[in-house]
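Engineer: sequence? don't have it. structure:
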């Protein structure tokens, strides 16, 4: 099995999933449904597999957003387009975005079809007890087109991992703002960017900084301490451990094969500049761990 397989696989499938947030084809699709503004589209697209749930449920699942952020998008979005219409629109948009990025030849290749089937198998094996977003995506029908199937599979795997990460944060009594402050302190993402897009106030951000300071995890300048770095590493390791089941079920050979098949697809996304350098998940163009 690949060393730290859950982390290696995340690095390879996350860029493909990210197409749904940053490509013009997706924005055109949501606006075509009558969903106005980036955040209305974001919340509708990501929450649609849950059904027409209220903003409180979405806030709980997404974890790091201020409740007002979801409340501005939902449930109004469901009066414009049903969750099923949104799911269908996001599949059409991903189809168009992947066609534009990779080209028809790549999408028609045997390698792409193989990657889609392997990723689908892994996603079907994901353990979803207590993982609401992972379970909702796993329950969606199998798309006929291989590249759309691949995108849906990696989205299920991504939300499965995210659900596990939220469980780790809750177990550490690390609230949404504290989690963002800690992530920013690691240098993975910009603090002001995170605060603004998640819609937390300056006062709420400072309170979270004070809380982490009391724990000894950040210093007076907001920088990560040795204790904070150790805590962050433990939580990342626990997140990786919670995301292992799909890869254990797929097996070492098939997982390694999928990693190799995903690598050029992920690299194309990163090289394209579609995903901005300042992105919420801290996805960067770095040297990946070996999957050999």
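Structural biologist: All right, it came through fine. Remember, predicted model here, so these are calculated numbers, not experimental data.
Engineer: please count neighbours and contacts with C-alpha atoms only from this point.
Structural biologist: Will do.
Engineer: surely residue 63 touches residue 167?
Structural biologist: No: counting by CA atoms under 8 Å, residue 63 does not reach residue 167; the two are 10.2 Å apart.
Engineer: more crowded one of those two?
Structural biologist: Between residue 63 and residue 167, residue 63 has the larger neighbour count (other CA atoms under 10 Å), namely 20 against 17.
Engineer: contacts only, for the nearest residue to that one once chain neighbours are set aside.
Structural biologist: The spatially closest residue to residue 63, leaving aside those adjacent along the chain, is residue 176, at 5.9 Å (CA to CA, 6 or more residues apart in numbering). By CA atoms under 8 Å, 6 or more residues apart in numbering, the contact list for residue 176 reads 63-65.
Engineer: which ones among the residues you listed lie within helices?
Structural biologist: Judged by DSSP state H, these include no members of helices.
Engineer: what's the closest of these to residue 33?
Structural biologist: For those, the closest approach to residue 33 (CA to CA) belongs to residue 65, at 24.1 Å.
Engineer: ok, that closest one to residue 30 distance?
Structural biologist: 21 Å (CA to CA, to the nearest Å).
Engineer: would you map the helices across the stretch 101-250 of the chain?
Structural biologist: Assigned by DSSP state H, counting those that start in this stretch, the helices in the stretch 101-250 of the chain fall at 104-107, 110-124, 132-138, 146-171, 176-185, 191-198, 202-215, 226-242, 245-250.
Engineer: in the first one, what's buried?
Structural biologist: Within helix 104-107, the residues scored as buried using 16 or more other CA atoms under 10 Å are 106-107.
Engineer: same question for the longest one.
Structural biologist: When neighbours are counted by 16+ other CA under 10 Å, the buried residues of helix 146-171 are found to be 146-169.
Engineer: kindly report the same for the last one.
Structural biologist: By neighbour count on 16+ other CA under 10 Å, the buried set for helix 245-250 is 245-250.
Engineer: what's that helix packed up against?
Structural biologist: Applying 3 or more CA pairs under 8 Å, 6 or more residues apart in numbering; DSSP states H and E, we find helix 245-250 packed against helix 110-124.
Engineer: tell me what the helix it packs on is packed against?
Structural biologist: Checked by 3+ CA pairs under 8 Å, 6+ apart, helix 110-124 has helix 146-171, helix 245-250, helix 252-272 packed alongside it.
Engineer: centre of the chain to stretch 26-46, how far?
Structural biologist: Chain-centre distance of stretch 26-46: 17 Å, with CA atoms, centre = their mean, to the nearest Å.
Engineer: who are the neighbours in contact with the residue most central in space within the chain?
Structural biologist: In the chain, the residue lying closest to the centroid (CA atoms, centre = their mean) is residue 158, at 5.1 Å. By CA under 8 Å, 6+ apart, the residues touching residue 158 are 10, 13-14, 17, 134.
Engineer: one more structure, for comparison:
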């Protein structure tokens, strides 16, 4: 059995508390981050060091440089990568304690899940995967729920790095990748456009190109050819993301699946993640 797509529905929402939980925003504000996007950019890129917008844009893939240039390198005048990483964990700690409860956080299931997820994350092949490698190199947090979060973050960035490689190999750039996601019904177009800072004219030009290529219809939904391309991309991404689960083994992966199901369910049922959301995570019926 291939596990990559199923396990993504677990690791993504756990990782995503760092983007959507109010505790995460408060922790970023506390170290001097000026606005959501400065906190996002600084904390996500911090494993790579105090880099600027060029490297962040390349690593994140989905953003226009202008969006990240509004946060970097200015963020490093207010904090440093080590402090940003500590704040990231502090925000996650507070968020998971609220979402799961202290009893669950301290319980044996979270500790067991952390061990299994950490094993998978450390087994991930990070060749060509810069964000995954940088997160994999971070020290393991002492608290099991934070070790679990860090492991899911490495696994999430591992899948994301592989997804970018799949897109680049097919000549699909950041704008076109977003348009495909929206046309597939996975994300809200206007929210995604504004968040990634694409101009309306560029967005419409991109749609026109996909229409001309027969990828989307006049109503901007996927054609049969578009659906085939979308599934081809997702299947290739799954294949590229399978190595941690192959290394962990079927029995251990199935056990981790069972352990994470109620934890992920609490996050999804909390209303923290919008539906649809920028990452294309199915909120309803995903676990």
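Structural biologist: Done, it's in. Computed from a predicted model, the values in this text were never measured in an experiment.
Engineer: may I have the TM-score of the superposed chains?
Structural biologist: Laid over one another, the chains give 0.98 as their TM-score (TM-score structural alignment, normalised by the length of structure 2), with 287 aligned residues with a CA RMSD of 1.0 Å.
Engineer: hmm, back to that, adding distance to residue 190 of structure 1 as columns, could you present the contacts of residue 176 of structure 1 in a markdown table?
Structural biologist: A markdown table is the format used below for the contacts of residue 176 of structure 1 (distance: CA to CA, whole Å):
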| residue | distance to residue 190 of structure 1 |
| --- | --- |
| 63 | 18 |
| 64 | 15 |
| 65 | 16 |
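Engineer: narrow the residues you listed to those in strands?
Structural biologist: Judged by DSSP state E, these include no members of strands.
Engineer: from those residues, pick the one nearest residue 254 of structure 1.
Structural biologist: For those, the nearest to residue 254 of structure 1 is residue 63 (32.5 Å; CA to CA).
Engineer: which residue in structure 2 aligns with the closest one?
Structural biologist: Using TM-score structural alignment, the equivalent of residue 63 of structure 1 in structure 2 is residue 61.
Engineer: ok, residue 233 of structure 1 next?
Structural biologist: By TM-score structural alignment, residue 233 of structure 1 lines up with residue 231.
Engineer: and the gap between that match and residue 86 of structure 2?
Structural biologist: Distance from residue 231 of structure 2 to residue 86 of structure 2, by CA to CA: 38 Å.
Engineer: isn't residue 270 of structure 1 right up against residue 15?
Structural biologist: Yes: counting by CA under 8 Å, residue 270 of structure 1 touches residue 15, with 6.9 Å between them.
Engineer: which of the two has more residues huddled nearby?
Structural biologist: Shown here are residue 270 of structure 1 and residue 15; by other CA under 10 Å, residue 15 has more neighbours (24 against 19).
Engineer: where does the equivalent of that one over in structure 2 sit: helix, strand or coil?
Structural biologist: Alignment note (TM-score structural alignment): residue 15 of structure 1 maps to residue 13 of structure 2. Here residue 13 of structure 2 is recorded as helix under DSSP: H, G, I helix; E, B strand; the rest coil.
Engineer: so which of the helices and strands packed on helix 110-124 of structure 1 is nearest residue 119 of structure 1?
Structural biologist: Using CA to CA as the measure, helix 146-171 is the one of those that comes nearest residue 119 of structure 1, at 5.6 Å.
Engineer: which stretch of structure 2 lines up against the closest one?
Structural biologist: Going by TM-score structural alignment: helix 146-171 of structure 1 matches residues 144-169.
Engineer: quick check: the gap between the aligned partner of residue 194 of structure 1 in structure 2 and residue 26 of structure 2.
Structural biologist: For residue 194 of structure 1, the aligned position in structure 2 is residue 192, judged by TM-score structural alignment. Computed as CA to CA, the residue 192 of structure 2 to residue 26 of structure 2 distance reads 23 Å.
Engineer: looking at the two, which one has more neighbours?
Structural biologist: The neighbour comparison of residue 192 of structure 2 against residue 26 (other CA under 10 Å) goes to residue 192, with 20 against 17.
Engineer: find the nearest non-adjacent residue to the more buried one, please.
Structural biologist: residue 278 (5.9 Å).
Engineer: quick one: map the one you found onto structure 1.
Structural biologist: Checking TM-score structural alignment: residue 278 of structure 2 goes with residue 280.
Engineer: what does residue 260 of structure 2 give?
Structural biologist: For residue 260 of structure 2, the residue aligned by TM-score structural alignment is residue 262.
Engineer: touching, that match and residue 11? I think so.
Structural biologist: No: counting by CA under 8 Å, residue 262 of structure 1 stays clear of residue 11, with 9.6 Å between them.
Engineer: quick check: buried residues in stretch 56-76 of structure 2?
Structural biologist: For stretch 56-76 of structure 2, by 16+ other CA under 10 Å, it's 56-57, 59-65, 67-69, 71-76.
Engineer: can you name the residues in contact with that stretch?
Structural biologist: 33, 37-39, 41-42, 45, 50-54, 130-131, 161, 164, 174-175, 177-178, 196-198.
Engineer: from those residues, which would you call buried?
Structural biologist: Buried among the contacts of stretch 56-76 of structure 2 by 16+ other CA under 10 Å: 33, 37-39, 41-42, 45, 50-53, 130-131, 161, 164, 174-175, 177-178, 196-198.
Engineer: which residues touch stretch 221-237 of structure 1?
Structural biologist: So stretch 221-237 of structure 1 is contacted by 165, 168-169, 182, 185-186, 209, 216-219 (CA under 8 Å, 6+ apart).
Engineer: same check, this time on stretch 280-290 of structure 1
Structural biologist: Residues contacting stretch 280-290 of structure 1 (CA under 8 Å, 6+ apart): 2-3, 8, 11, 15, 188-189, 194, 270, 277.
Engineer: also stretch 197-210 of structure 1?
Structural biologist: Here stretch 197-210 of structure 1 has contacts from 64-66, 68-69, 177-178, 181, 195, 218, 222, using CA under 8 Å, 6+ apart.
Engineer: cool, and stretch 87-96 of structure 2?
Structural biologist: By CA under 8 Å, 6+ apart, the residues outside stretch 87-96 of structure 2 that reach it are 17-18, 21-28, 31, 43, 105, 145-146, 149.
Engineer: and those residues, which two are the farthest apart?
Structural biologist: Maximum distance among these (CA to CA): 25.3 Å, for 31 and 105.
Engineer: distance to residue 82 of structure 1 added to the helices of the stretch 101-250 of structure 1, as CSV?
Structural biologist: Formatted as CSV, the helices of the stretch 101-250 of structure 1 follow (distance: least, CA to CA, whole Å):
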stretch, distance to residue 82 of structure 1
helix 104-107, 29
helix 110-124, 25
helix 132-138, 16
helix 146-171, 19
helix 176-185, 29
helix 191-198, 25
helix 202-215, 34
helix 226-242, 32
helix 245-250, 31
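Engineer: of all these, which lies closest to residue 258 of structure 1?
Structural biologist: Here helix 110-124 is closest among the helices of the stretch 101-250 of structure 1 (CA to CA), at 5.8 Å.
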